[in-house]
Every structure is written in structure tokens, then in C-alpha cells.
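Colleague: Here's a sequence, model it:
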Amino acid sequence: MCGIAGVVGYEAGNASESTARTMIETFGYRGPDDSGTWKAPNDPVALGHMRLSIIDTSHAGHQPMLSFTDSKEQVDADYSIVFNGEIFNYIEVREELKSEGVVFNTESDTEVILKAYKFYGRSCLDKFNGMFAIAIWDVAAKELFIARDRLGIKPFYYYLSESGDFYFASEVKAILAVVDKTWETKLSLIDQYMSFGYVPGEDTLHDGVKRLLPGYSAIYSKSGLEIEQYWDITFNDGSEDKGLSYYAKETEKLIKSAIDLRLRSDVPLGIFLSGGIDSSAVVALLSEKTDARLNTFSVGYDFGEQFDESHYARLVSKEFNTNHHEIKVDPKEFKVFIDHYIDLMDEPVTEAAAISLHYVSQLAKENVTVVLSGEGSDEIFGGYDFYQYMTFIEKIRAVIGGSIADILAVVGNKISKISPKISKYLVLTGQTFEQRYRGISSYGDTYKKILYKRNVKEVLAKKKNTGVSAYLQMLFNKTKGLDVLSRMLYFDTKTWLVDDLLIKADRMSMASSLELRVPFLDYRLVEFAATIPSHYKINKGTSKFILKHIMKDYLPDEIINRKKMGFPTPLKMMFQNELSEYAHDVLLAKDACIAEIFVRSAIDSLLNDHYHDKADNHRVLWQLIVLERWLKKNNVVISLDG
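Modeller: So this is what the prediction gives:
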């Protein structure tokens, strides 16, 4: 696990080792064990790398790594690579290449990638099982190959300047450090942020800085940037059902195999344990493979049982005799950490649970260098409660028809103050699936109507088909004809998972120089889970039915049947206590950046209503705080033109 950066300067000639060095030094925490830069002797390219040593911890794994033609003089290098992540099946790929006569000089997975690219070309990506962001300079072709893993576990950002320089990095801040310009953000992207709590797809709120999408690779040369998709998920169209026994047996086999691969490490590892079924499953299955006591780590708040899963984590720890470590987050620490959170997240993402993850990552780093977690299980097995009510609403619409649903939606709007919960369901009933699942819930729309200034509403009304909207529509179009649950799982894997949860996981773990591995996102398991009929994922009101069916032989009933919590944070109560004054000072400051687009009196009302317990506005208040602090700390200007 590392951090990478680089620049190709065909036009302006800004590619230098000093540029690469400046970029990687912005995220030194990603690789405290080693660092390196390389400037191509005869080409306008510079690469940089920060290393956290996991596989082959010797200097042989140093990056940028070069391959050579006839000699080992730098001028004879034919390829150079920087790589962030792990190729878990690197041993198998290396043996396959050896059988073809390829010679290796190290035990590192980095060399396996480099030699595989030289031998197979872009199709080498089909060989890799792992999490990765890759950049390889081809000296002969004078082009840069870049790639991101199938699920987007590792980040990859890039920026093409007006002068023709192509910058890339593991974090946006590395690009900002070397590109001298006033950064703007589009109003349409802020609107998407207010809907989702993050910006989905390739765009970021730094206008012009883009993400390489998961499952995509690209070639950058003088001809420009050529992007292609090398992987996608194909769901069961409902035409095949091999029975629960078959799917359970194969799923269990794949989960165990995924865990096996992720045990490959030359440094100590542990497990994040919430006491939920996902992390508990990892503990249970990993315990079968070792006699050594596992290190497990959990986090909670001193705000009551609803924000503290330690009871369940201890139960699992006792069951499997782990060496368990706990940390409790003080709400006062939460407030102090907010600005650092903004810096580490790099993008405005309203994932408050990231702060909990930061503290438990710090705890884990005191004992291990690698941790496994249960991330991704909900998106492949259908673990969220809203999957059930979204499916239920779709069944209602099928029975009563769209016109009656529209009438119910009107009724829902009229009773919003009397019964918000019933109102929400009635309003959702009046929306098509795509309207409902675009991230624009009835509550979200209500907040926007209150918050946006008139001129902002007018601009957004003219921007109905933004780049982000087009991306979301493309995702919906790809799943037409599938059942509702499959469509939601595909959509969430491409948006919520990658642009929220995995960003959180990467930033908070790497901030502590800790590698986080996610066995449920082994691409083989993801591909197979997509073939499982939806009624084995949600069955008679039970979410993740097939996973619970598998794990009932491994875990206590209390864990199998407990309600999902994740990394809960007591923001609702904090905005009535520790964060009340802070929120008021940040959001209502005279020089607040968000004052340009939001109505001040509306924000004041949201704060007061929440403080006096007249409404639960904690989600939108947190969204506004994250956006305001991000705009101010990054000196980003809001473009009211779009």
C-alpha cells in the first residue's frame, strides 16, 4: 500500500523530479518506509512513489521500478512503474510468466505487474486479483498506461492542464500542490453533493480534476487520453436458479479463498471487528486457518448503546479467543478533528463514520500494519434496510399503478409536517424507480427547496442533463430489465461504495500508514454474487439472507440476527450539545463561502429546529459543514454558471 504521483509534460515541459517529489510529499503518511522519484532521461515524464512495505519489504521492492533492455544503466530502461495497492495472486501470475521464460529479480508484486504488462499488454489486468492504481511509462511508445482496480478500492485522480501537462496522483492534494491556478467548482456538482453526500462518477468538486473510474484503464500520449473499460458486473437476469444449496456452497468457498489470498503479507495483520455479521464472518473464517490469536479492533462512543457495538465485538472476540482492542471516541475530540478530517478526505464526503475509522486505525497501527474488514458485503448481498422498502414500494406501484401512486405522493407532501415518515413513503411511492434511486429523496428535495437561493434554482433548472446525471442514467440504462434489487446493487457498487465508503476506508487507514484489505470485494466473489437470484439475498424480510445462511454454522445467533449498525456516530445529539456552537459559527459566519448559494435564514432555521428537537436535521447540517470547511480550506470558488 502506497501513494503514487507523476506528470507527463509534452507541451509545457514541466515534468521534473522536483515536481514528482513535491507531489508525493503531500501524502507522506501513505508510505513512511521508502520514497522515490524518477525522471526519464529522454522523455518529458517524472514519476513519484511513497512506500508502505507489505510484500518483499527489502529495498528490491523500491519504486519507481525500472525494467531494462540489455544493461542496467538508466538510459536503457524500457519501462518504469509506480503502483499503489496489492496484487494478491502475484505468486500465481509470476509462476505463469516464468513458464513463458520471463525472468524475475525480486519477490515483489510490483515486478509481477511490470513484467506482465510487458508480456501481455493491457490484457494483463485480467490476470490480477487485487486492489491497485497503476502507472507505467513505455519508453519506446512514449506513452503512459494507467489503470484502476475493478471495484475502485484504490484511488486514482488525474488532471490535464490547458498547457498539455498530464498529472496523476493517489490524492487530489498532490495535484493541487503543483498546478498553479484558481480552482473552481460547478454548481451542478454541488447539487449532486447535496443529493448524495458525495459526487459520483469521474468528476470531482475541483473542476477539471477527474477520477479514473473503477474497472477502467487508459493510455495517455501525444494523441490524447484514450480510456477503455476492461471489467464490469453482469447480473442474473432471472432466467437461472440453481438452488440455495449451490449458491451457498460456492459463496462460502469464494469467501474463504478471498480471505486466504489476503493473508499474504510480510508484516503483522489484524481485523476491524464491529460485531456485525460481515466483520464477524471474517474473524470466524480466518480463525479456522490459524492457531495464533488474532488481533481485533473496535470503536465506539460514550453516547449509549445505539452508538456502541462493543458488546457484540466482545462476544465475537470471546467466541474466537481474539486479542481484542477497543477505543472510545470522545465527542470533544470529534469536534477538534473535523478540519483534519477535511484535509485527509481530500474531497467533501459526508461520511461521518470516517472519523470513527480514523481513531480505530490509529489503534490498530500500534499493533499491526495490515487489517481486514467487512466492507462491501452489503453491496453484493443486499444488506441495507432501504433495499427492502425500495423493493416493497416497487411492488406497490406494480399493483396500484402510476396514477394512484401520483395521488398518494400529493397526499404525502401535504402531511409532511404531521407525519414525516409516512409522508416520505407516500412521496417515494409517487416516483419511478430511477427518480427514487437517483439519490434525490423527498427529504433531500425539501432541503434544497428551502436552502437554495432563487438565482441558484434558476441556474440548476437549466442544467438538467449534467455530466453526473448522464453518468447515473448510463448506470440505470445498463440494468434495464433486471429486478429492482439487482439494479440497486449495481448502482450502489458503482457510486456509494466507490465514491463514499472506499474513499473513507482508503483515506482513514492510510492516514495511519495502515493497509486495509476487503475480502468481500474480491472480484471473483462480486462476479458470482451477481449471479445469485435476488430472493436468496433478501428473503422474507431478512437482508443478506444467503450470508446469514452460510454463517449460522460459524457464529452465535445473537450476531446472525442483530440489527446492522456499521460505524455509527451520534451527530444528532452532538449538534444539540458539543457541536451546536461550532455549527452556528461555521455556517452563519459573515464570510461563509456557502452564503453565495444558500439562504442564511434557512440555515439558521435548520440549526434552531434541530437544537430544540423540533426536527432531526443532523444529516444536512453535517453536509453543509463539510462543504463550507472544504471550500474555505481549499480556496475553491463556486461557479454560478453551472
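Colleague: okay, CA-based contacts and neighbour counts for the rest of this
Modeller: Fine.
Colleague: quick one, helices of the stretch 351-500 of the chain?
Modeller: In the stretch 351-500 of the chain, the helices defined using DSSP state H, counting those that start in this stretch lie at 353-365, 377-381, 385-400, 402-414, 420-429, 433-436, 442-451, 454-461, 467-478, 484-494, 496.
Colleague: Please name the residues that touch the residue nearest the centre of the chain.
Modeller: Within the chain, the residue whose C-alpha comes closest to the C-alpha centroid is Leu502; the distance, by CA atoms, centre = their mean, is 2.1 Å. For Leu502, the contact set (CA atoms under 8 Å, 6 or more residues apart in numbering) comprises 152-154.
Colleague: Another for comparison:
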Amino acid sequence: MSGIIGICYQNGRSIDRTELERITDSIAHRGPDGSGIWLEGGVGLGHRMLWTTPESLKEQLPLVSSRGDFVITADARIDNRDDLARQLNLTLSVDIPDSALILAAYEAWGENCPTKLVGDFSFAIWDKRKRAIFAARDRIGIKPFYYHYREGRVFAFASEIAPLFQAADLEKQPEQDAIREILATFAIAHGRTLFKGVQRLPPASTLMLCDGNLDVRRYWEPIAGQGRRKPDLAGHIEEFRHLFGEAVRAQIRSAYPIGCLLGGGLDAASVLCVAARLVPDRTRLSSYSMVFDLLPCDEREFIEQTVQQTGVGECYHRGRRGPRRGLGRFAGM
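Modeller: Now for the predicted structure:
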């Protein structure tokens, strides 16, 4: 969970460095491990860093491409690093952060680059050649991306809504239709928020701002199964086991001890059991669980069975009374 912000003035106004630093620091809670800004004329990008993976420990954002044509700020965790490196003819090492892979993918495939990425990401690239901003969000929408656009004046984006009010001189006004929708249906359209003038980039979507035109497109849709397939229970089990294991393996790429949120259900228990096989060093893997003494639902019996099965350390957080043992710093699953 890092934080990104960006401002693009379209009325000739220049970015003030002090103001850009202040707005970037307003999301310091998303990234306590460092900050950076880049600005040129009326375009400015900011970043707050949270170290999680080994590659992120050396990452400096915003990042300028080797030829100086592109600048990126990103909140990203790319899981298909090896595959991307092969496609891009790169020699992969811990010195190549995920943001550099995204930049290389953009240089190679342009606006189609998100289709090549596997992982959780939201990023924005300033393309100096086109004088354009290109942004994208992962397929499920794990990483947030909010934006405001006033044609001919300003485009601003951020990982959270609050910085947009500062970056775009935007007045806080409720979006009544969105409020009614969420109260009536407990759901809200992917592109809308509760504030007028603030949009959310939907999952699996890209955004391009070029020559004053803002274009948002979907780059991926889930594909429904076509026709009826002959039942093959053993094959389905094997395929699920493989995909599930690969998903867990991707999440344990960490520079820190790994924490698994554990409840009494099969989903979290399955994740922890697979992680325990992939991380034999028990000092690097722990579970933590929320329990509530005053509620009738108590999952501790099932939690403890999973903990005993895996042999990992456990930590209970009892409502608001605080943890039994300190959590420390985890790259959580």
C-alpha cells in the first residue's frame, strides 16, 4: 500500500514544488518509508513509498525512463516478473523494481501494456512525446485510483479522495445520486464516488488524457465458460490446486516476515496451509486473528486447529483491547 498523486494543469499554470510536496505528504500514512516528487512545467507526480518486496527496498519513485521520455508513479506489485522479463528481453534482478518493468512494458506495448501485467497495481505515466497521461488499474481493483478532470483547466489523481480537494481546488460537495444508490442497494457504480467531480477509475480500465480529451476504456472482461464441458473432477482439482498455489506463492514474495489474517473459515485456513508449505522457516510466517469476547460467534476452536496443523505462530486481537503479542511489521496476505 503505497500512495500516488499527480497534477496536470492545462491552462498554462506551473506546478509549485512546495505545494506538490505538501499534497504528497498528505498521504504519508500510505507510505512511511520515503517520498519523492517530479515536476516539469504544469505536470507534477508524487509518491509515498511503503516497502514490501525485496525489489521495493531500492525503488525510487517517481521514476524517469532511461531516455527521459516517460515518468511513472505507481502503487504496484507485479507478480509475473519473470514472464515479463522474458518478453521484454530483460535480465531480471532485485535491482529492477516493478515500476521499471511497467515502464518497459509501456515502451514496448503502449496502451496495451496492462493486459501483460499480473498483480495488483494502479499507476500513471507522463508520456512526454505525446504530452499525455496514461493510467491503469488492476483487473480486480485492489489498488485505488481517484481522479478529477475540469476540461481546459486541471486533471488530478490520487490514491485517496482527500488530496484531490487540495490538488484541484475542488469544493467538497456530496453527489446525491450516488448517496441514494449506495443507501438503497448497498452498492455503487465503479466510476462514481460520493463527491461531485470525483471519479473512480474502474477496475480493469485504462485512462488516457491527450490533447484535452479524456478517454477511459476497459482492457479486460471475465470470460464465461462456453457450452458444457465433460466433468473431469480430478482435472479440475489439480488445476485449482495449481492456480491456488501460484496465487499464494505470488503473495509471499516479501522483504519482511509474512502475516496471514486467519479466521475460522476454509478460505483463510487454505491460504495459511499452502503458505506454510511454501515458507518452511516458521520465523517468517505468522497468523493473526480477530476475536470478540462479547459476541456469540467464536471461531477460536477452528483457528487453533489450523494453527496446530501448520505450526505457525499465532496472535489474537481481542476487539479493541489490543493484541496479545505485538504484530510487528508484516507483508500481509
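Colleague: What's the local residue count around Glu17 of the first structure?
Modeller: Here the neighbour count serves as a burial measure; for Glu17 of the first structure (other CA atoms under 10 Å) it reads 20.
Colleague: now the one 4 residues further on
Modeller: Burial of Arg21 of the first structure, expressed as a neighbour count using other CA under 10 Å, amounts to 22.
Colleague: Then Lys142 of the first structure?
Modeller: Using other CA under 10 Å, the number of residues around Lys142 of the first structure comes to 17.
Colleague: Please apply the same query to the one 10 residues further on.
Modeller: Other residues near Gly152 of the first structure number 25, with proximity taken as other CA under 10 Å.
Colleague: what's the counterpart of it in the second structure?
Modeller: When the structures are aligned by TM-score structural alignment, the residue of the second structure matched to Gly152 of the first structure is Gly141.
Colleague: I figured that match hits Ala204, correct?
Modeller: Yes: if you go by CA atoms under 8 Å, Gly141 of the second structure and Ala204 touch, sitting 6.9 Å apart.
Colleague: Just confirm the residue nearest to the centre of the first structure is within a helix.
Modeller: Yes: in this structure, Leu502 of the first structure lies within a helix as judged by DSSP: H, G, I helix; E, B strand; the rest coil.
Colleague: how close does it get to Lys222 of the first structure?
Modeller: Using CA to CA, to the nearest Å, Leu502 of the first structure is found at 33 Å from Lys222 of the first structure.
Colleague: Ile188 is in contact with Gln199 of the second structure, correct?
Modeller: No: using CA under 8 Å as the test, Gln199 of the second structure is too far from Ile188 to be in contact (11.9 Å).
Colleague: chain center to stretch 229-238 of the first structure: distance?
Modeller: From the chain centre to the centre of stretch 229-238 of the first structure is a distance of 20 Å (CA atoms, centre = their mean, to the nearest Å).
Colleague: buried sites along that stretch?
Modeller: Of the residues in stretch 229-238 of the first structure, those with enough neighbours to count as buried (16 or more other CA atoms under 10 Å) are 230-231, 233-237.
Colleague: can you check stretch 96-112 of the second structure too?
Modeller: 96-107, 111.
Colleague: residues in contact with Arg329 of the second structure?
Modeller: Shown here is Arg329 of the second structure, whose contacts under the criterion CA under 8 Å, 6+ apart are 256-257.
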